[in-house]
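A.B. asks: Attaching a predicted model along with its sequence, questions to come.
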Amino acid sequence: MGITCVIRYEIDPFQRDAFKEYATHWANIIPRCGGHLLGYFLPHEGTNDIAWGLIAFESLGAYETYRARLRSDPDGRRNFAMAHERRLILKEERTFVEVVDGTLGVAPVSAGGAS
């Protein structure tokens, strides 16, 4: 993975289930259009109106190609329209980050032998 697009959503907390539906639809659309979906995350505890989406790409060029495919994808257009019609996303911000080598997906170390 070269870069990860971190999408921060401000959502209507009363439409959490609708945002979950919106996010679930991306699970098929994003990979088909060339993105590596790392996941969507809903608020669980604390702030109830912030959600996140993380999508990885080899480069910014790959991201631009993905965006073009996404705009022409019928399911993608439908999903964007659903979110717009329901007004479930109040604000959306994108940041591009790169992983620090050796830090992604490091599992916890087992305490081993504890009873």
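C.D. replies: Ah, there it is. Remember, predicted model here, so these are calculated numbers, not experimental data. Residues are numbered from 1 along each chain as shown.

A.B. asks: okay, CA-based contacts and neighbour counts for the rest of this
C.D. replies: Fine.

A.B. asks: The helix ranked longest in the chain packs against which elements?
C.D. replies: As assigned by DSSP state H, the longest helix anywhere in the chain is helix 16-33. If you count contacts as 3 or more C-alpha pairs under 8 Å, 6 or more residues apart in numbering; DSSP states H and E, helix 16-33 packs onto strand 36-41, helix 60-72, helix 74-86.

A.B. asks: Mean neighbour count and distance to Ile50 for the ones you listed - can I get that in TSV?
C.D. replies: Formatted as TSV, these follow (neighbours: other C-alpha atoms under 10 Å; distance: least, C-alpha to C-alpha, whole Å):
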stretch	mean neighbour count	distance to Ile50
strand 36-41	16	9
helix 60-72	15	23
helix 74-86	14	15
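
A.B. asks: I'd like the distance between Tyr66 and Phe80.
C.D. replies: Computed with C-alpha to C-alpha, to the nearest Å, the distance linking Tyr66 and Phe80 is 15 Å.

A.B. asks: Below is an additional structure, to be compared with the one above:
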Amino acid sequence: MITCFLKYTIDAQKIVEFETYGKMWIDLVNKYGGLHHGYLLPHEGANNIGYASFSFPSLADYEVYRNRMVSGPDCKKALDYAVQTKCIISYERSFMKPVFSGNKDKAKLPV
């Protein structure tokens, strides 16, 4: 499994628009075979930083999604919305391998 982690710099005056954008992508990522883990909007602290993450079974599956979304009209609508509202200033994208289970099943932990 591979998780795409996004850090957004957003316009602090357009949090509502960024939330609308995020809700569009949650449905789209799930529709195109991924598992969206949601968006995190500013609440306390920095008022212009947001996060999102979603997973695909593999990087190859993510690439299939990226190729399919280019031609998806709903994807274009979401991208156009961000451009029109100017709610996103910039973003950073990283790919990570998630760890979802702890050591409770291990008899002895490493020292």
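C.D. replies: Perfect, thanks for sending it. Only a predicted model underlies this, so the values are computations on that prediction, with no experimental measurement involved.

A.B. asks: ok, back up a step: and of the helices and strands packed on helix 16-33 of structure 1, who's closest to Gly102 of structure 1?
C.D. replies: Proximity to Gly102 of structure 1 (C-alpha to C-alpha) singles out strand 36-41 among these, at 17.1 Å.

A.B. asks: and the next element down the chain from that closest one?
C.D. replies: Downstream of strand 36-41 of structure 1, the first helix or strand assigned by DSSP states H and E is strand 50-57.

A.B. asks: For that next one, give me every contacting residue.
C.D. replies: 1-11, 35-43, 63 (C-alpha atoms under 8 Å, 6 or more residues apart in numbering).

A.B. asks: Against Cys33 of structure 1, how distant is Gly39 of structure 1?
C.D. replies: Separation of Gly39 of structure 1 from Cys33 of structure 1 (C-alpha to C-alpha) stands at 15 Å.

A.B. asks: I'd like the helices and strands packed on helix 16-33 of structure 1 as TSV, with distance to Trp26 of structure 1 appended.
C.D. replies: TSV is the format used below for the helices and strands packed on helix 16-33 of structure 1 (distance: least, C-alpha to C-alpha, whole Å):
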stretch	distance to Trp26 of structure 1
strand 36-41	8
helix 60-72	10
helix 74-86	8
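
A.B. asks: for these, which one sits closest to Thr95 of structure 1?
C.D. replies: helix 60-72 (11.8 Å).

A.B. asks: now that closest one: how far from the chain's centre is it?
C.D. replies: Mean-position distance between helix 60-72 of structure 1 and its chain equals 15 Å (C-alpha atoms, centre = their mean, to the nearest Å).

A.B. asks: now stretch 26-42 of structure 1
C.D. replies: Mean-position distance between stretch 26-42 of structure 1 and its chain equals 7 Å (C-alpha atoms, centre = their mean).

A.B. asks: Just the endpoints, please. Distance across it?
C.D. replies: The first residue of stretch 26-42 of structure 1 is 14 Å away from its last residue (C-alpha to C-alpha).
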